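> what's the 3D shape of this:
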Amino acid sequence: MKRTAILALVALAACRPPASDRYVERIALDDPRGGPKVLPRSPDTDGAIWASSGGPRRIVFGHPGKPPLLAIECAGNGERIEVTRFAATDPHAKGMMALIGNGHVERLKVDALDLGGNRGWLWQGRFRPGDTRLDALTGARKLELTIPGAGTLALPGSPRPGELIERCRRLGSPEASGQPSAGSPRPPA
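Okay, here's the model as predicted:
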């Protein structure tokens, strides 16, 4: 029995990847200044809504009269979709945003965004409008958006994110811009 337990521990230890050359800095666990910022729990989204903010190409999700929890924006001339999670993070942090719902389970890279002027850092992902992983946001059913350390947002079903993403896709398409695509013939001069 003892030998089996030892063999199991050796096998388990063999499954761990080796340390990386870019190993993170070690911190003292009892130091209140050190370590990543972590929300104690996910924010309450009961009563939160989607609303336009700053023009027709940006919507925010949150409680009326309070700072938003999430923003989706069609930036540039339909060149990218920016998803911003209004949760403080560490400078230069990198992470993954999980989207679960509307028949999708997706993971997208997000980075820390410097607000400038010592105002802090937030999570933001920048994606091409045609990225099919964004389809998780386009359905009308509820969705969970999770970023480790920023908690989970339970988003109620709404057509607004999907409408914005589809509008951005049309705006960024060659047909919408009047520019021929690489594969389309040029009109006669």
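> Please count neighbours and contacts with C-alpha atoms only from this point.
Fine.
> Can you tell me how far Thr4 is from Val10?
Distance of Thr4 to Val10, given as C-alpha to C-alpha, to the nearest Å: 10 Å.
> Please apply the same query to Arg128.
45 Å.
> between the two, which one's more packed in?
Comparing Arg128 with Val10 by other C-alpha atoms under 10 Å, the one with more neighbours is Arg128, at 16 against 11.
> So which elements touch the strand or helix carrying Gly162?
Using DSSP states H and E, Gly162 sits in helix 160-172. In this structure, helix 160-172 makes packing contacts with strand 58-62, strand 70-75, strand 80-88, judged by 3 or more C-alpha pairs under 8 Å, 6 or more residues apart in numbering; DSSP states H and E.
> next helix or strand past the last one?
The reference is to strand 80-88. strand 94-101.
> what angle separates that following strand from strand 80-88?
If you take axes from the mean of the first three to the mean of the last three C-alpha atoms, to 10 degrees, strand 94-101 sits at 100 degrees to strand 80-88.
> Next, the structure of the following sequence, for comparison with the previous one:
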Amino acid sequence: MTLPEGEALPGVRDSAAPASWASSVDGLSARFGHPGEQPLVSVACRQGVLVVTRHAAAPIGAQALFALVGSEGIMRLPVDATAVPGQRGYIWQGTMAADDTRAKVLGGSYTGTLPGAGMIKVSGGGPVRDLVARCRRSAPTDAPEPVAPAQAME
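This next block holds a predicted model:
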């Protein structure tokens, strides 16, 4: 099984450089990895929902828990093997509400473990903390309570 091909992190490839977080130009995603290489983990915001992607090959139809243990807590995020448009193969992807209290784990340093994808050590970073905060602010607010027809006529 081949890893999906995708856009490399910005920067010149430097195997000695430590992995770090980088924000997308539009500020709607952050990617963790080595400059000039494919990301290892990415987080994106879509209408108040965080999309967490572990860029590692996943078997078709697989489901797992991405276990994150870090300085900001512990989280087990359900992930599925997901096809990404324009890329070959499947990678691990899961979602969670941006206002979920467990999302703070993503901003700190953590160790992530996924069956078949091994363990990854992720450092905390401003780009992902900013993304989570921005996504929380962009989350849709709850709709007002419905009004009974009899109350609306008064």
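> what would the helices and strands packed on helix 160-172 of structure 1 look like in a markdown table with distance to Asn102 of structure 1 and mean neighbour count?
Shown next, in a markdown table, are these (distance: least, C-alpha to C-alpha, whole Å; neighbours: other C-alpha atoms under 10 Å):
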| stretch | distance to Asn102 of structure 1 | mean neighbour count |
| --- | --- | --- |
| strand 58-62 | 18 | 22 |
| strand 70-75 | 17 | 22 |
| strand 80-88 | 18 | 21 |
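> mind putting those strands in TSV, distance to Gly151 of structure 1 included?
TSV is the format used below for these (distance: least, C-alpha to C-alpha, whole Å):
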stretch	distance to Gly151 of structure 1
strand 58-62	14
strand 70-75	12
strand 80-88	9
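> any residues touching the lengthiest strand in structure 1, and which ones?
The longest strand of structure 1 (DSSP state E) is strand 104-114. For strand 104-114 of structure 1, contacts defined as C-alpha atoms under 8 Å, 6 or more residues apart in numbering pick out 89-100, 120-126, 133, 135-136.
> With stretch 92-102 of structure 1 instead?
With C-alpha under 8 Å, 6+ apart, stretch 92-102 of structure 1 has contacts from 105-113, 136-148.
> okay, and stretch 30-40 of structure 2 goes to which residues in structure 1?
Counting by TM-score structural alignment, stretch 30-40 of structure 2 falls onto residues 59-69 of structure 1.
> what's in contact with the matching stretch?
By C-alpha under 8 Å, 6+ apart, the residues outside stretch 59-69 of structure 1 that reach it are 45, 47-53, 70-73, 85-87, 160-161, 164.
> Next, count neighbours for the alignment partner in structure 1 of Ala62 of structure 2.
Counting by TM-score structural alignment, Ala62 of structure 2 lines up with Ala93 in structure 1. Counted with other C-alpha under 10 Å, the neighbours of Ala93 of structure 1 add up to 14.
> likewise Leu153 of structure 1?
20.
> Hmm, it is touching Leu145, no?
Yes - judged on C-alpha atoms under 8 Å, Leu153 of structure 1 makes contact with Leu145 at a distance of 5.1 Å.
> Now list whatever residues contact both of those two.
Common neighbours of Leu153 of structure 1 and Leu145 (C-alpha under 8 Å, 6+ apart) do not exist.
> okay, which residue is most central for structure 2?
Geometric centre of structure 2, nearest residue: Val52, 2.1 Å, by C-alpha atoms, centre = their mean.
> which residues does that one contact?
Counted by C-alpha under 8 Å, 6+ apart, Val52 of structure 2 has contacts 41-44, 93-95.
> for those, which one is nearest Cys135 of structure 2?
Checking the contacts of Val52 of structure 2 against Cys135 of structure 2 by C-alpha to C-alpha gives Ala44 as the nearest, at 8.7 Å.
> Could you check how far that closest one is from Leu68 of structure 2?
Counting by C-alpha to C-alpha, the gap from Ala44 of structure 2 to Leu68 of structure 2 is 17 Å.
> before we move on, what about Arg134 of structure 2?
As for Arg134 of structure 2, its distance to Leu68 of structure 2 is 21 Å (criterion: C-alpha to C-alpha).
> neighbour-wise, which of these two wins?
Taking neighbours as other C-alpha under 10 Å, Arg134 of structure 2 and Leu68 compare with Leu68 leading, 24 against 16.
> now for Leu12 of structure 1: what does it line up with in structure 2?
Going residue by residue (TM-score structural alignment), Leu12 of structure 1 aligns to a gap.
> What strand or helix carries Leu12 of structure 1?
Taking DSSP H and E as the definition, one finds Leu12 of structure 1 inside helix 2-14.
> neighbours around the equivalent of Gly151 of structure 1 over in structure 2, how many?
Alignment note (TM-score structural alignment): Gly151 of structure 1 maps to Gly118 of structure 2. Gly118 of structure 2 has 9 neighbouring residues, counting by other C-alpha under 10 Å.
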